[in-house]
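Asker: here are the coordinates; sequence isn't available:
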């Protein structure tokens, strides 16, 4: 069973995270697959939209904690920074895509899963979706571009409050605070996003690309501090006597 499934329907590439047994947790290999899928979609002259979603009861539970624990045993600060920056590059590449990108959040989005959702232009959540910023509960800090994208979505003060309190929001709460753009029933999520994608494709790839360029975020803001602080947190989590590595599950 492939960890990533891609289906092309009209001008839309549907990209599905397919590790339901671990709530679609992201590994380094899956990051590379996601990036490759995005690049193939952009190379498709008939494509104007990409939909990112998950299989099973989760959208994405963030980083694979087993991989994190194994990495913590061998990484130093520099290699931890490099790994965090790898995730940042994926998220930023999604943000800069010429395609209209839609996150169809079908269930749990935790940690880096929230980052993946907010990397998309439009976020549609199923009624059962949850958005959990559990980094602090694991001795970590928000990463994967979340320190920037969360502020862009809901403002600095609210973003910081959610991060500090390790907020766990249901779909309606996420809608009220601006994390998502629409909420629909679980049964209607696919049909709702299918209609949205068709509407976006109808706008035309050229119009989408130009509109996204017009709204592009300033490029001078970098994420080096986010990468460094998360790497320091990861090193502390892996050091005996300070804090244990993240438990299996969300991160």
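Answerer: Structure received. Just so we're clear, the structure is a prediction, and the values are computed from it rather than from any experiment. Residues are numbered from 1 along each chain as shown.

Asker: alpha carbons only for contacts and neighbour counts from here, please
Answerer: OK.

Asker: tell me which residues touch the residue nearest to residue 33 when sequence neighbours are not counted, please.
Answerer: Excluding the flanking residues, the one nearest residue 33 by C-alpha to C-alpha, 6 or more residues apart in numbering is residue 4, at 7.1 Å. Counting by C-alpha atoms under 8 Å, 6 or more residues apart in numbering, residue 4 makes contact with 15-19, 30, 33-34.

Asker: swap the cut-off to 10 Å and go again
Answerer: Shown in contact with residue 4 (C-alpha atoms under 10 Å, 6 or more residues apart in numbering): 15-19, 24, 30-31, 33-34, 37, 54-55.

Asker: putting a second one here so we can go through both:
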């Protein structure tokens, strides 16, 4: 499938999805939503893909919603933003969180509004030193969406989450790393290479086990301790029946490098 607003390819077990509306700082319109949704569908269905790398083209990662794609002119009927979230942003966030593989995000520039929260929905986030994160919703009278009101308190605590959401201050990549919002801040020129190296490494690992780790951690916020213990038991049962577990134990005993197949 030919895409207009994203760049998408698969190589060495890694699917790379690059948002490609650089003049608009990769902000989302309806067509880009559809293309991202289709690419993520291909990622999930492909037996070849074992890790996803999400990044942006140009000087920004994603500025959230393209406001030019909405009509809020005086006298015009106001759009139903809840419908937009239900039809587009919520499915996108759910697709990213539910992918049975590691999702790496390389934030190459500003990540604002939904763009910031899309990054936070990924598993491992690297950001260029010049990148920044902004909960810009309050600047136009809106509420953080794309999971932001759930993710932010869990990343930085309620006090900082409220300040970020109500003040809309720009947070540098270095500060985001210090606060635990992202995994790592790296030099601009090293970002793409480091992110791709990380994705390629993860694609060689026991990715079924990694998917189960992701599933357990994502479930932990809504579980009691006893429920989480039961979930760990159930997921460990699944992990212990994989060929990768057999290979990992065999490689350990034979003192050789394991060759994992993701199954």
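Answerer: Cool, got the structure. Keep in mind that this is a model prediction, so the values were computed, not measured.

Asker: sorry, back to before: what lines up with the residue nearest to residue 33 of the first structure in the second structure?
Answerer: The alignment partner of residue 4 of the first structure in the second structure, by TM-score structural alignment, is residue 6.

Asker: over to residue 57 of the first structure?
Answerer: So residue 57 of the first structure corresponds to residue 59, using TM-score structural alignment.

Asker: quick check: closest non-adjacent residue to its match.
Answerer: Spatial nearest neighbour of residue 59 of the second structure, chain neighbours left out: residue 109 (5.4 Å); criterion: C-alpha to C-alpha, 6+ apart.

Asker: and the one you found, how many neighbours?
Answerer: Other residues within reach of residue 109 of the second structure, judged by other C-alpha atoms under 10 Å, total 25.

Asker: give the contact list for it.
Answerer: Residues in contact with residue 109 of the second structure (C-alpha under 10 Å, 6+ apart) are 25, 55-63, 127-133, 173, 188.

Asker: then residue 98 of the first structure?
Answerer: Counting by C-alpha under 10 Å, 6+ apart, residue 98 of the first structure has contacts 41-42, 47-50, 205-213.

Asker: so residue 18 of the second structure is in contact with residue 9, correct?
Answerer: Yes: using C-alpha atoms under 10 Å, residue 18 of the second structure is in contact with residue 9, at 9.1 Å.

Asker: one step back: counterpart of the residue nearest to residue 59 of the second structure in the first structure?
Answerer: So residue 109 of the second structure corresponds to residue 107, using TM-score structural alignment.

Asker: do residue 207 of the second structure as well
Answerer: By TM-score structural alignment, residue 207 of the second structure lines up with residue 205.

Asker: find the nearest non-adjacent residue to that match, please.
Answerer: The nearest residue in space to residue 205 of the first structure (C-alpha to C-alpha, 6+ apart) is residue 48, at 4.6 Å.

Asker: how about the one you found, what's its partner in the second structure?
Answerer: Checking TM-score structural alignment: residue 48 of the first structure goes with residue 50.

Asker: now do stretch 189-197 of the second structure: which range of the first structure does it align onto?
Answerer: Under TM-score structural alignment, the match for stretch 189-197 of the second structure is residues 187-195.

Asker: I'd assumed residue 234 of the first structure was in a helix, is it?
Answerer: Yes: under DSSP: H, G, I helix; E, B strand; the rest coil, residue 234 of the first structure falls within a helix.
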